[in-house]
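*Asks:* got a predicted structure plus its sequence, pasted below:
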Amino acid sequence: MEPLSRPALLLLLLLRSAPLAAAVEPISMGIAVGVATALTGLLSTFPTLYCKFQECCEAQWVQLNLTGLKTDLENKLFGQHIATQVVLKAIKGFLTNPTPKKPLTLSLHGWTGTGKNLLSKIIAENIYRNGLESDYVHQFVSTLHFPHPEHLSHYKEQLQKWIRGNVTLCGRSMFIFDEMDKMQAGLIDAIKPYLDYYDNIDGVVYRKAIFLFLSNAGGERITESTLDFWHKGRKREDILLKDLESKVSIGVFNNKKSGFWHTSLIDKNLVDYFVPFLPLEYKHVKLCVREELKARGYEEDEHIITEIADEMTYFPESEKIYSDKGCKTVATKVDFYL
């Protein structure tokens, strides 16, 4: 049995307390009628009152801040012009459409430290007032939530119940699947019906939900293409989504080590965009360090910024263009220097 939501639980307590009060102290019929009327009025307005103080699935808690999303993407997500453009348009189009045909499904691909988790955080913070801490944002980490191959059938059933229950509570729920490259093949197919073009499934409408898949798979192909642009003397900003998207989708579909291996999500075209995250250059690492200092309330120190960026390791060996960890270890290095 699914646990009661907080509003439902409080309503239940109110209902149970009324007859108890009457039993403790006998009251006249007139007062009883008055109490019943007052209680009915309280219950009718309770959801509105509750939403003023506690998170609920209403506009004051769940609503797109388009200006904030645009600003955060431009000022915090460094070196990812494709991701910035695609996500801004996709989120805006989806959340301003009152009757979407299916849930929004984005698959983010690239090496570690390039900004996939940061992008998820930015999206959450500009839709949900409580950001990643919202009751309507749900994160799954493959190695944590689905670690044992022998429990695959159980995981499928559990995942379906989890998504069905949460979308029932709030149609505008967001689900983040991290480490898709480590997920057991076939598991993600369990949620295929929820991503498809259905008006509802057993009375539950999934069309307003958002699904994000994060994966390192495809990073090698993305890096190869980015490096090829560099060797040809072309700017990384000239790289378009169409230059990489098909390479990434085909690559993860045919990769036996990917959670997307031969998945029906790709086969049935249920992933709206495969978003490539390009490898980060030295200048992007410096921007990450500067942003980390700013977030901690420190003044920009060009000497520290340069020292930390110089400490990072870069590849290929001959050119040393791209950071092999992206900005993954920047926060730790800032700790050391401060």
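*Replies:* That came through fine. Residues are numbered from 1 along each chain as shown.
*Asks:* rest of the way, CA atoms for contacts and neighbours
*Replies:* Fine.
*Asks:* which other residues reach the helix or strand encompassing residue 212?
*Replies:* Counting by DSSP states H and E, the element that carries residue 212 is strand 210-215. Outside strand 210-215, the residues that touch it by CA atoms under 8 Å, 6 or more residues apart in numbering are 103-110, 116-117, 120, 172-181.
*Asks:* this is the other structure I want to compare:
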Amino acid sequence: MNPFVRIMRLVMMLNWFMFLYCTWFMFVHFLERGPSPITTTTDDFKGCKPHAVDFRKSFGRIIWRLNTKIHGQPLAILPAIRLIKKNFRFLSTGSPIVIELYGPSGTGKSYVCELLAESMFYDGLKSEFVNVLDGEDLHLQEEQLSLYTDELRDYLRGNLTKCKKSLFIFKHTEKIPEELFHPIQDIMLSKMGGIFLFTTTESSPIVSEIYAHLLTQGTEKRQMNFKHYERALRKPLFNIGERLLFLPMTVNELKMCAVDELAKMGDTFLTDCITESIYKRIPVDTVGYTNMTCKEIIQVTRYVVIHNNCDIQQ
């Protein structure tokens, strides 16, 4: 065979080998790198500085805290993490992030809002870029609604003009007049950005009823899904966003809440005497259902510690 032809074939084989090697190297590198990082720019936090945190640095932190500090809420935390991974990189486009949080009081809704605020801003809920409106604090007369509606629209627009990553938390939305949701929707449609969180306990009795019924049927909490609770959830406030459902807590999950609180107070309080005294105060029925919340067990924990109450009798 002609030596020239042999050389050409060898060169072609080497080129093909190099192509395969480069392809394999890039594929392995992609797998190791994982999904694309959250992309933020200086402009994303323009106006928010110096009190804002670059979300690229806090992204992993909030995922870790949601997974470790919120106990027993797979129908809330998993969708929340998925939403954060998917949408936070798009804040610079002006599309708002809208999350509605449903469930009984004391199951973690407000805590999720707090974690998000702390992960985005150094001052957390106290940041000037975090805005909280509580429906329980609104005592508006009919004639005041029109004026307050205009004021709310201007307030939202002003904050988003200053910082497109402004966080708005609307608590007890079942007590907020329907008219006030119109300016909120107008601002969302104007593509000014912003993160909007809406918490409500409106459907709590039905959620608790369904939850207890599923337990009596032998359905474990980890087997439950949104379809079980469809009749408990009202129509979304808006046609965009994600709905998170917080369920009543199990005894073991309440114990984890208590341990978290004891850890905050110091390791010296993590004794068998103290923990047993706390656990004995968790009411449980025959199927293992308890209507106690994480917020309530934290109060019990503080009481036991403050009074050094190690009497484990009921």
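*Replies:* Alright, I've got the coordinates. In this text, all values refer to a predicted model and were calculated from it rather than measured experimentally.
*Asks:* what's the matching range in structure 2 for the strand holding residue 212 of structure 1?
*Replies:* Aligning strand 210-215 of structure 1 against structure 2 (TM-score structural alignment) gives residues 195-200.
*Asks:* next one: stretch 173-184 of structure 1
*Replies:* Against structure 2, the aligned range for stretch 173-184 of structure 1 is residues 166-177 (TM-score structural alignment).
*Asks:* if you count neighbours, what's buried in that stretch?
*Replies:* For stretch 166-177 of structure 2, the buried set under the neighbour-count rule, 16 or more other CA atoms under 10 Å, comprises 166-173, 176.
*Asks:* chain center to the strand holding residue 212 of structure 1, what's the gap?
*Replies:* On the basis of CA atoms, centre = their mean, to the nearest Å, the separation between the geometric centre of strand 210-215 of structure 1 and that of its chain is 6 Å.
*Asks:* could you say what helices and strands the helix or strand that that strand is followed by packs with?
*Replies:* Sequence-wise, the next helix or strand beyond strand 210-215 of structure 1 is helix 219-231, with elements assigned using DSSP H and E. For helix 219-231 of structure 1, the contact count by 3 or more CA pairs under 8 Å, 6 or more residues apart in numbering; DSSP states H and E identifies helix 241-253 as packing neighbours.
*Asks:* check which residues of the helix it packs on are buried.
*Replies:* Buried residues in helix 241-253 of structure 1, counted by 16+ other CA under 10 Å: 241, 244-245, 247-253.
*Asks:* nearest to residue 320 of structure 1, of the residues you listed?
*Replies:* Of all these, residue 320 of structure 1 sits closest to residue 244, with 22.3 Å by CA to CA.
*Asks:* show me the contacts for the closest one.
*Replies:* Contacts of residue 244 of structure 1 by CA under 8 Å, 6+ apart are 222, 225, 276.
*Asks:* so how many other residues sit close to the residue mapped onto the last one from structure 2?
*Replies:* Under the alignment (TM-score structural alignment), residue 276 of structure 1 maps onto residue 245 of structure 2. Residues lying near residue 245 of structure 2 (other CA atoms under 10 Å) number 23.
*Asks:* residue 245 of structure 2 and residue 178 of structure 2: what is the separation?
*Replies:* Computed as CA to CA, to the nearest Å, the residue 245 of structure 2 to residue 178 of structure 2 distance reads 22 Å.
*Asks:* burial count for residue 307 of structure 1?
*Replies:* Burial measure for residue 307 of structure 1: 13 neighbouring residues, criterion other CA under 10 Å.
*Asks:* now the match of strand 210-215 of structure 1 on structure 1. Mean distance?
*Replies:* In the superposition with structure 1, the average deviation recorded for stretch 195-200 of structure 2 is 0.5 Å (mean CA distance after the TM-score superposition for structure 1).
*Asks:* dump the residue contacts of the closest residue to residue 203 of structure 2 other than its chain neighbours.
*Replies:* When the adjacent residues along the chain are set aside, residue 203 of structure 2 lies closest to residue 232, with 5.7 Å between them (CA to CA, 6 or more residues apart in numbering). Contact criterion CA under 8 Å, 6+ apart gives 203, 206-207 as the residues in contact with residue 232 of structure 2.
*Asks:* lovely, talk soon.
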